[in-house]
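Trainee: Would you be able to build a 3D model of this:
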Amino acid sequence: MNYQSDIFPVLETNRLLLRRIEKDDAHDIFTYLSDIEVMKHYGTKPFQTVDEAIKAISKYESLFNENRGVRWGITIKEDNKVIGSCAFHNMVSEHFRTDISFVLSKDFWGRGIAQEALKAVIKYGFEYLNINRIEAVIEPSNVPSQKLVERLGFSKEGVLRSYEYFDGKFDDLYMFSLLKSDFDSDE
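Mentor: I've put the predicted structure just below:
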């Protein structure tokens, strides 16, 4: 699992361009990360200021520069506006494993955009980063995300009990995984 941190991988699909998130994208990031509905299953409170988005972008840069992961901004090809993001994070190179996460502005829900973006990211991970296992941890109440990863071939492995502490309580999460041998990039 290796990549050059000075060359950010830009991915393209039929409708989307997945690219590096820049400081100029802070307002776009703030727009969806301040939305209560979008943040309902995100594990953090909705952003209150654009400065929080700027700090998040710095974290995305560190993730990439330190070879710990990659977070792509999701844009529609005709428009450079960031409408969401998807990421590999918690990369464990010696075990060829990574976590995947995604978030999308609710204005774009139900259009297949998250699925299209995730499929490109997964394909990149298996083909270019030599990943063997991709994990997704999802709240039990987040049924749309569970259905999305299952459509992409992920298997539900079980419950991670009291896995996260958020908003004064411990939350269970479901563990889903996708192995390289399970993924059909031609679908």
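Trainee: okay, CA-based contacts and neighbour counts for the rest of this
Mentor: Will do.
Trainee: The residue located most distally from the centre of the chain and residue 45, how far apart?
Mentor: The outermost residue of the chain relative to its centre, with distances by CA atoms, centre = their mean, is residue 168 at 24.7 Å. Remark: distance between residue 168 and residue 45 (CA to CA, to the nearest Å) = 12 Å.
Trainee: go on, residue 112?
Mentor: Distance from residue 112 to residue 45, by CA to CA: 26 Å.
Trainee: what about these two, which has more around it?
Mentor: residue 45 (15 against 10; other CA atoms under 10 Å).
Trainee: Please provide the structure for the following sequence as well, for comparison with the first:
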Amino acid sequence: MDEKSSKSEGEEGIQEFSKITLRPIELSDVDDFMVWATDVKVSKFCLWDAYTSKEQALDYIQNIAIPHPWLRAICIGNRAIGTISVTPCSGFHRCGGKLGYVLAYKYWGKGIVTRAVKMVVNTIFNEWPHLDRLQAEVHVDNKGSQRVLEKAGFEKEGVLRKYVVMKGKTADVVMFSFLRNDPRAA
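Mentor: Model (predicted):
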């Protein structure tokens, strides 16, 4: 294979990854969900432990994900390769929402989550008119996720020390935010 045909195949792969969509998650996504939900590399920086059964995944999808106020499957074609969500804050913080996302390991480093975050930023403030602030809390050691947010136009606000319990231990997180009036990333 010559360099020219190899390059066009690489470009095709990039184009494939640029055609992501966001849609509500469905029970029929359970097998795709299991790919990332059972992977300890994926759950390493998540508050949840890797899933161990399909029943556990079906329960989560049916009772948590589907009724969630704003959770979408990140898809290539119609195949779910991850999820992204915005959870409304409450009380004095009700003008804000918390952003969360997860992606199958095989798709890391391809710009997919950055694109998904930008898609959310470009729609969520219209869908939720009360929202003035979108925030994300990222484990201090999760440099990849921090880069995603920076590329999507989020501002790093600082480190919240011993802010969450993750895998049985308290952990520091970096707080990022995107405000309604911040310039949108292309």
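Trainee: TM-score them against each other, please.
Mentor: Laid over one another, the chains give 0.83 as their TM-score (TM-score structural alignment, normalised by the length of the second structure), with 167 aligned residues with a CA RMSD of 1.9 Å.
Trainee: What residues in the second structure pair up with stretch 22-39 of the first structure?
Mentor: Stretch 22-39 of the first structure corresponds to residues 26-43 in the second structure, going by TM-score structural alignment.
Trainee: what sits up against the matching stretch?
Mentor: 49-52, 54, 57-58, 61-62, 66, 79-82, 102-105 (CA atoms under 8 Å, 6 or more residues apart in numbering).
Trainee: Among the residues you listed, which lie within strands?
Mentor: 79, 80, 81, 82, 102, 103 (DSSP state E).
Trainee: What lines up with the first one in the first structure?
Mentor: This points to residue 79 of the second structure. Using TM-score structural alignment, the partner of residue 79 of the second structure in the first structure is residue 81.
Trainee: Spatially, what comes nearest to its match if we skip its sequence neighbours?
Mentor: residue 75 (5.7 Å; CA to CA, 6 or more residues apart in numbering).
Trainee: Verify the assumption that the one you found is located in a strand.
Mentor: Yes. Using DSSP: H, G, I helix; E, B strand; the rest coil, the secondary structure at residue 75 of the first structure is a strand.
Trainee: quick one: contacts for it?
Mentor: Taking CA under 8 Å, 6+ apart as the criterion, residue 75 of the first structure is in contact with 16, 17, 18, 19, 81, 82, 83, 84.
Trainee: Between these, which sits nearest residue 164 of the first structure?
Mentor: For the contacts of residue 75 of the first structure, the residue nearest residue 164 of the first structure by CA to CA is residue 84; the value is 22.7 Å.
Trainee: which residues does the closest residue to the closest one other than its chain neighbours contact?
Mentor: Spatial nearest neighbour of residue 84 of the first structure, chain neighbours left out: residue 104 (4.1 Å); criterion: CA to CA, 6+ apart. Applying CA under 8 Å, 6+ apart, we find residue 104 of the first structure in contact with 32, 38, 83, 84, 85, 114.
Trainee: mind checking how far the first one is from residue 47 of the first structure?
Mentor: Spelled out, it's residue 32 of the first structure. Where residue 47 of the first structure is concerned, residue 32 of the first structure sits at a distance of 9 Å (CA to CA).
Trainee: When these two are compared, which one has more neighbours?
Mentor: Taking other CA under 10 Å, residue 32 of the first structure and residue 47 do not tie; residue 32 has more neighbours (22 against 18).
Trainee: Since that was my last question, I'll sign off now.
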